[in-house]
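K.L.:
take a look and give me a structure for this.
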Amino acid sequence: MNKKIGFFICLMILLCVCIAGCGPQSEDDATPYTRYVESHDGVQVGVPEHPKRILSLSSAFDTILLGLIEPERLAGINKLSTYEEYSLEAKRAKLVKPVLSSYPLEKIIALKPDLVIAPDYISADVIYGLRHMGIATVVVPTPSTVDGVIQNVMEIAHIIGEDEKGSFYNQKIHREIDEIRRLGESIPPDQRKTVLFVSSMDGYTGTGSLFDDMCHYMSIYNAPDRIGLPPRIPFGEERVLAMNPDYIFIPSYKGMDKNLADRYLKNPAFQNLPAIKENRVKPLPAAYLYTMNQHIGEAMLAIMYTVYPQLERNSHD
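P.N.:
The predicted structure is shown next:
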């Protein structure tokens, strides 16, 4: 008899649980609607329809995101993104907390992001660890062409569900490219200037780099490419002399290598270079030289106006 009573009590408890489970879910308990996007590493990743705590693991992606969404939807920001000369979205970046200088797995998890957007150079172990913890993590390639930058802007917009804004920036950049090409038509090939962009960061300036591709649009000769240097070759003294640049660009931003310009300005071997003789060793905002975001058209126009100051006047004739 006692066994029957016990069984009856258990049955009633299960029935109550089932009835409670059939009731309407609160908004907080509901599972967010999930879309699937393709990650650069070949994985189909389920992402929230409207992510609210997005974390990018790259200052370049920070800038893209800040052009697409409000700062409060970011779970953290790269320190470089808060520097005025490094990011054209720095003012909005300063509204985001915490500020990060590195991305260890434990720190990322502690921020409780609902979406992580990672560049392709982030360790596969970190990507696996985040996904293992149930955090939607999408890998996006690092662009080396202007077209690649445009694709990145549109892809990141799609990942976070902001396709309309991605299309807006696509159209904006192409309008700026049309203006760049129009301006370039007035510069004969034999009057184009040769520019050397020097950086303490490898891979950003030489043959095959994003800056190299930007030069093709800007009617500028990228010095390493012009003398046939392979990608990622250091610029030794003899090579710089062979480049004979008309301009030398130094990226300017908080935390930059203060001695970078002096390596050229104070080197006796370089004193006959056109860039030195004509006082054309120019600090330019890093935001223009390292631009992998929606501002790439603006950046190319700014660089063109620096190299060809007459264009600014011509464009308003």
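K.L.:
C-alpha from now on. contacts and neighbour counts both.
P.N.:
Noted.
K.L.:
quick one: stretch 231-239 to chain centroid distance?
P.N.:
When C-alpha coordinates are averaged (Cα atoms, centre = their mean, to the nearest Å), stretch 231-239 and its chain have centres 26 Å apart.
K.L.:
span of that stretch from start to end?
P.N.:
Distance across stretch 231-239, first residue to last, is 13 Å (Cα to Cα, to the nearest Å).
K.L.:
buried sites along the strand or helix carrying Leu284?
P.N.:
Assessed by DSSP states H and E, Leu284 sits inside strand 281-285. The neighbour-count check on strand 281-285 (16 or more other Cα atoms under 10 Å) flags 281-282, 284-285 as buried.
K.L.:
which helices and strands does the helix ranked longest in the chain pack with?
P.N.:
The residue-count maximum for a helix in the chain (DSSP state H) belongs to helix 163-184. Judged by 3 or more Cα pairs under 8 Å, 6 or more residues apart in numbering; DSSP states H and E, helix 163-184 is in contact with helix 146-159, helix 210-218, helix 296-307.
K.L.:
the inter-axis angle of the longest one versus helix 296-307?
P.N.:
An angle of 150 degrees separates the directions of helix 146-159 and helix 296-307 when computed by axes from the mean of the first three to the mean of the last three Cα atoms, to 10 degrees.
K.L.:
just how off-centre is helix 146-159 within its chain?
P.N.:
Here the centre of helix 146-159 is set off from its chain's centre by 10 Å, with Cα atoms, centre = their mean.
K.L.:
for stretch 93-108, measure first residue to last.
P.N.:
Start and end residues of stretch 93-108 are separated by 18 Å (Cα to Cα).
K.L.:
in that stretch, which residues are buried?
P.N.:
Within stretch 93-108, the residues that count as buried by 16+ other Cα under 10 Å are 93-96, 99-100, 108.
K.L.:
nearest to Ile156 among these?
P.N.:
Ala93 (17.3 Å; Cα to Cα).
K.L.:
next up, the contacts around that closest one.
P.N.:
Residues in contact with Ala93, defined by Cα atoms under 8 Å, 6 or more residues apart in numbering, are 62-63, 66, 71, 77, 81-82.
K.L.:
structure for this one too, so we can compare:
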Amino acid sequence: MKRKPALLLCVLFLFLLLLTSCGKSTTEGAYSAVDARGKTVSLSHEPRRILTDSLHLDETLLTVVPKSHLAGAYYLDGEPGLSFIAKETETLTKVREYTPERIAALQPDVFVVSDWSDPLLVKKVEEMGIPVFFCHGPVTVAQIEDNVRLLALLTRQEIVGRKVIARMERELDEIEEVTASQKGRKPVGILLSLMSQYGGAGSLYDELAARGGWVNGLSKGGLKNGMPLSKEAILAARPDFFLVSDPYPSEYEDYEHFLQGFFADPFYASLRDSVRMERLADRYVYDASPMAVYGIKKMSNHAYGKILFPDEPEELLKGYEP
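P.N.:
Now for the predicted structure:
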């Protein structure tokens, strides 16, 4: 009879052990990550199907994890004139219209957005129970690097993220060394773009120009990001060159119409003989991922009118082995 209580205790212990182990299996792998909003985002497991809503986030994400982690790709990822990941994403499902239904159909483990994203869409996706993780819509190089940290945290690839940032810093150090060695007055450039209110003080472009060792004529002319180009700003800037971002195919007609209209004005037409025209692919002007370092180099070459940075393979700044 004395053995019966001991047997009951043993059975009870085994039952509790089984119950505990079952509880662990339902939450195994669960973790949380703090996003750019400072919000803690909970995930049931390490994400294997990640969807973002923009080119710069897809580019940044692919420096941290391979393409097999993407549930889909932004439609402009495949445009080589604008994207550094056209080859990597060529087999992925492209998304042009982001609706709650389209996002749900791709079954992402997490939807990655930025403060440039549609807040109403974000709200609806969260209401569907899909975790939403915020990054920056970067206006500084520091925010690009922070996006790497955030996505590395989200994917539990912190060591990989640190390697990506180290690669960026090596590129930036090289750029600083080369541009600091240039003698004389820094060239002044004015951006001509369909995004006619982009590029003034406070924009990412403004910092990329400064890091490239030349002067952004928009900010020199007193324009802040979001303000339209004006004749007064051009007169104040006294530019050495116009930087014209070459369009990708679907935008070609719009760009040509814009330039024709711009130089139809006698004031702007009068500048053609004294101000250089420098054309450069969109991806070097607008990129907001770690590959923006390539844009700094290309824009610097055009600003100085000579090769400061020879052509090189423009590979993704991955922190992992292929």
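K.L.:
got a TM-score for the pair?
P.N.:
The TM-score (TM-score structural alignment, normalised by the length of the first structure) is 0.81; 287 aligned residues with a Cα RMSD of 2.6 Å.
K.L.:
how do the contacts of Ala93 of the first structure look in the second structure, which are kept?
P.N.:
Among those, the contacts conserved in the second structure (both residues aligned by TM-score structural alignment, their matches' Cα atoms under 8 Å) are 71, 77, 81-82.
K.L.:
related to what we said a few turns ago, what's the average distance for the strand holding Leu284 of the first structure when superposed on the second structure?
P.N.:
With mean Cα distance after the TM-score superposition for the first structure, strand 281-285 of the first structure departs from the second structure by a mean of 1.9 Å once superposed.
K.L.:
so where is the helix or strand following that strand in the second structure?
P.N.:
Going down the chain from strand 281-285 of the first structure, the next helix or strand is helix 286-289, by DSSP H and E. Helix 286-289 of the first structure corresponds to residues 282-285 of the second structure when matched by TM-score structural alignment.
K.L.:
so of the buried residues of stretch 93-108 of the first structure, which ones are in helices?
P.N.:
Taking DSSP H, the ones among the buried residues of stretch 93-108 of the first structure that sit in helices are 93, 108.
K.L.:
related to what we said a few turns ago, could you dump the buried residues of strand 281-285 of the first structure into JSON lines with distance to Pro32 of the first structure added?
P.N.:
What follows is the buried residues of strand 281-285 of the first structure, written out as JSON lines (distance: Cα to Cα, whole Å):
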{"residue": "Val281", "distance to Pro32 of the first structure": "53"}
{"residue": "Lys282", "distance to Pro32 of the first structure": "50"}
{"residue": "Leu284", "distance to Pro32 of the first structure": "44"}
{"residue": "Pro285", "distance to Pro32 of the first structure": "41"}
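K.L.:
re earlier: list buried members of the contacts of Ala93 of the first structure by neighbour count.
P.N.:
By 16+ other Cα under 10 Å, the contacts of Ala93 of the first structure give 62-63, 66, 71, 77, 81-82 as buried.
K.L.:
of those residues, closest to Gly46 of the first structure?
P.N.:
For these, the nearest to Gly46 of the first structure is Asp62 (20.9 Å; Cα to Cα).
K.L.:
helix, strand or coil for the closest one?
P.N.:
Secondary structure state of Asp62 of the first structure, per DSSP: H, G, I helix; E, B strand; the rest coil, is helix.
K.L.:
now do the contacts for the aligned partner of Val307 of the first structure in the second structure.
P.N.:
Here Val307 of the first structure is matched to Ala303 in the second structure, going by TM-score structural alignment. By Cα under 8 Å, 6+ apart, the residues touching Ala303 of the second structure are 187-189, 214, 241, 278.
K.L.:
from these, which land in strands?
P.N.:
Those of the contacts of Ala303 of the second structure mapping onto strands are 188-189, 241, 278, per DSSP state E.
K.L.:
could you dump the buried residues of stretch 93-108 of the first structure into TSV with distance to Val126 of the first structure added?
P.N.:
Output for the buried residues of stretch 93-108 of the first structure, formatted as TSV (distance: Cα to Cα, whole Å):
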residue	distance to Val126 of the first structure
Ala93	24
Lys94	26
Leu95	27
Val96	23
Val99	19
Leu100	16
Ile108	10
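K.L.:
Ser42 of the second structure sits in which helix or strand?
P.N.:
Per DSSP H and E, Ser42 of the second structure falls inside strand 40-43.
K.L.:
excluding chain neighbours, what is closest to Asn147 of the second structure?
P.N.:
Counting by Cα to Cα, 6 or more residues apart in numbering, Cys135 is the residue found nearest to Asn147 of the second structure once chain neighbours are left out, at 5.7 Å.
K.L.:
tell me how many other residues crowd the aligned residue in the first structure for the one you found.
P.N.:
Aligning on TM-score structural alignment places Cys135 of the second structure opposite Val140 in the first structure. Per other Cα atoms under 10 Å, the neighbour tally for Val140 of the first structure reads 20.
K.L.:
repeat that for the one 5 residues further on.
P.N.:
Thr145 of the first structure has 17 neighbours, counted by other Cα under 10 Å.
K.L.:
just give me the closest of the buried residues of stretch 93-108 of the first structure to Glu238 of the first structure.
P.N.:
Using Cα to Cα, Leu100 comes nearest to Glu238 of the first structure of these, at 39.3 Å.
K.L.:
so who does the closest one touch?
P.N.:
76-79.
K.L.:
out of the residues you listed, who has the most neighbours?
P.N.:
Highest neighbour count within the contacts of Leu100 of the first structure: Ile77, with 27 neighbours (other Cα under 10 Å).
K.L.:
residue contacts, the residue mapped onto that residue from the second structure?
P.N.:
With the correspondence set by TM-score structural alignment, Ile77 of the first structure lines up against Ala73 in the second structure. Taking Cα under 8 Å, 6+ apart, we find Ala73 of the second structure in contact with 51-52, 58, 89, 92-95.
K.L.:
mind filtering those down to those shared with the first structure?
P.N.:
Among these, the ones still in contact in the first structure (both residues aligned by TM-score structural alignment, their matches' Cα under 8 Å) are 51-52, 58, 89, 92-95.
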